[in-house]
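1. I'll drop the sequence and a predicted model, then ask my questions.
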Amino acid sequence: MLRPHISLRLMRADELVDDPSPDACVEVTLSPSAPRPAGDPDAVAFAEPLRITPADLLRLHMESDLALGEIRAEAQRADIAWQRHLGRWYDEGRAAVEAGEPEVTLLLASSSDPGGRECKSNGSVSYPVVAQRESGCIR
C-alpha cells in the first residue's frame, strides 16, 4: 500500500507581506500521488500546495486522529466478531463430527466383514475404520 507523503512548511514573514490572507501561513504539500498521464510515462503529477492557518492544521490533526481511532475500533470489533463466529463454527463442526453418524459414502454399513472380523462401533452404528482395507472391514 502506498502512503502519501505530506510535508508542512511554515511560511516566512517576507512571503506574507502583501498576501491577502496572512493567517494562512502553513503550506501543506502532498507528494506525487496522482496517476501518470497516459501520453507520457515519465511525467509525474504534483498537487498544488495548500495554505491553511495553524488552527486549521491543529483541527485537521485532531479530527483525523479521531476518525482513524474510530476506524481502528470498528476494525477491532469486526475482527473480534469474526473470531467469535469462527470459534462457534469450529465448535459446531467438531460437535457434529463427534456426535454424528459416519457418512455412508465413506464407510461400510455392515458390523462385520465377510471374513468374520469385527469392525469398530460407536455403540449404535458399526462402521469400518478408515485405514487399510481388507475384505470388507477397513483396518
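-> Nice, thanks for sending it over.
2. CA atoms for contacts and neighbours, from now on please.
-> Will do.
3. tally of neighbours for R88?
-> 12 (other C-alpha atoms under 10 Å).
4. surely it is in a helix?
-> Yes: using DSSP: H, G, I helix; E, B strand; the rest coil, the assignment for R88 is a helix.
5. how close does it get to R94?
-> Noted for R88: a distance of 10 Å to R94, by C-alpha to C-alpha, to the nearest Å.
6. go on, E134?
-> Taken as C-alpha to C-alpha, the span from E134 to R94 is 29 Å.
7. same check on L60?
-> 50 Å.
8. check G87 too.
-> Going from G87 to R94 by C-alpha to C-alpha gives 10 Å.
9. could you find the closest non-adjacent residue to L57?
-> V26 (7.8 Å; C-alpha to C-alpha, 6 or more residues apart in numbering).
10. neighbours around that neighbour, how many?
-> V26 has 21 neighbouring residues, counting by other C-alpha under 10 Å.
11. test my guess that it contacts S7.
-> No: counting by C-alpha atoms under 8 Å, V26 sits too far from S7 to count as a contact (10.2 Å).
12. helix or strand for E27, which one?
-> In this structure, E27 sits in strand 26-30 according to DSSP states H and E.
13. helices or strands next to that strand in the packing?
-> strand 6-10, strand 50-52 (3 or more C-alpha pairs under 8 Å, 6 or more residues apart in numbering; DSSP states H and E).
14. wait, which of those strands is closest to I138?
-> The closest of the helices and strands packed on strand 26-30 to I138 is strand 6-10. By C-alpha to C-alpha, the value is 68.1 Å.
15. okay, now the one to match up with it:
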Amino acid sequence: MRKIIVIVSLVLFLTACRLEYRNTSSNHQIIRICNNSDMDIYFRQGNCEGGIFDNADIATSPVYFKIFARECKNEYRESFEVDMEYWCSELKISYVFFDAKIVETIPFDTIFKYNMMLGSKIFTKEQLDSLDWTITYP
C-alpha cells in the first residue's frame, strides 16, 4: 500500500510540474499580447498570410481572446515553434486583431466573410526573439 501511495504521489508531482508553461531559448510556450489602444480588442492566431484562419466564434470565449484597453494577456501553447513549423512553410506566426464591439454584436460568420479585422501582424521567430515574445497592438 505504501508503494502505491509513493508512486501515485510521484506521478501527481511530475504531472503538476509539466503543467507549468515557460519559455526557453529553443521552445517558447508563452506569447504576451499587449493592447496599447484605448478600446477593447479580440485577438487570435491568424493564417500564414496574416488573414483570419477560420470562422470559429471567438466571442464565445472572451476569457481567452479578449484584451481590455491598455492591458496584456498571455497565450499558451506546448510549443509556438512547433506551431510555426506545422502551419507555415517558414518559421512565422501571425495574429489578427478585432474591435471588441464588432465581435460582440455581429455574427462571426459575417466578420469572417467580409474580413472585418482591425489588422494583423506577422512575425518570424527571429522577430519574436528580439521582441522578447511580446506582441503589441497597434
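-> Alright, I've got the coordinates. Being a predicted model, the structure only gives us computed values, none of them experimental.
16. TM-score of the superposition?
-> With the length set by TM-score structural alignment, normalised by the length of structure 2, the two chains reach a TM-score of 0.23; 44 aligned residues with a C-alpha RMSD of 4.1 Å.
17. after the longest helix anywhere in structure 2, which helix or strand is next? Please name it.
-> What stands out as the longest helix in structure 2, according to DSSP state H, is helix 2-18. Going down the chain from helix 2-18 of structure 2, the next helix or strand is strand 30-35, by DSSP H and E.
18. other SSEs contacting that next one?
-> Against strand 30-35 of structure 2 (3+ C-alpha pairs under 8 Å, 6+ apart) you get strand 72-76, strand 134-137.
19. now do the buried residues in the first one.
-> Applying a neighbour-count criterion of 16 or more other C-alpha atoms under 10 Å, one finds C72, K73 buried in strand 72-76 of structure 2.
20. show residues contacting that strand.
-> Defining contact as C-alpha atoms under 8 Å, 6 or more residues apart in numbering, one finds that strand 72-76 of structure 2 is touched by Y21, Q29, I30, I31, R32, I33, C34, N35, Y64, I67.
21. residues contacting the fifth one?
-> Taking C-alpha under 8 Å, 6+ apart, we find R32 of structure 2 in contact with C72, K73, N74, E75, W133, T134, I135.
22. endpoints of stretch 124-135 of structure 2, how far apart?
-> Termini of stretch 124-135 of structure 2 sit 12 Å apart (C-alpha to C-alpha).
23. so which of the helices and strands packed on strand 26-30 of structure 1 is the most surrounded?
-> Using mean count of other C-alpha atoms under 10 Å, the stretch among these with the largest mean neighbour count is strand 50-52, at a mean of 16.
24. which strands and helices lie in contact with that one?
-> By 3+ C-alpha pairs under 8 Å, 6+ apart, strand 50-52 of structure 1 packs against strand 26-30.
25. what's the angle from the strand it packs on to strand 6-10?
-> On the basis of axes from the mean of the first three to the mean of the last three C-alpha atoms, to 10 degrees, strand 26-30 of structure 1 is oriented at 160 degrees to strand 6-10.
26. buried residues in strand 26-30 of structure 1?
-> By neighbour count on 16+ other C-alpha under 10 Å, the buried set for strand 26-30 of structure 1 is V26, E27, V28, T29.
27. same list, the residues you listed, but as CSV with distance to D56 of structure 1 please.
-> Compiled in CSV, the buried residues of strand 26-30 of structure 1 are given as follows (distance: C-alpha to C-alpha, whole Å):
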residue, distance to D56 of structure 1
V26, 9
E27, 11
V28, 11
T29, 15
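28. can you list the helices and strands packed on strand 30-35 of structure 2 in a markdown table and add distance to S120 of structure 2?
-> Formatted as a markdown table, those follow (distance: least, C-alpha to C-alpha, whole Å):
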| stretch | distance to S120 of structure 2 |
| --- | --- |
| strand 72-76 | 16 |
| strand 134-137 | 9 |
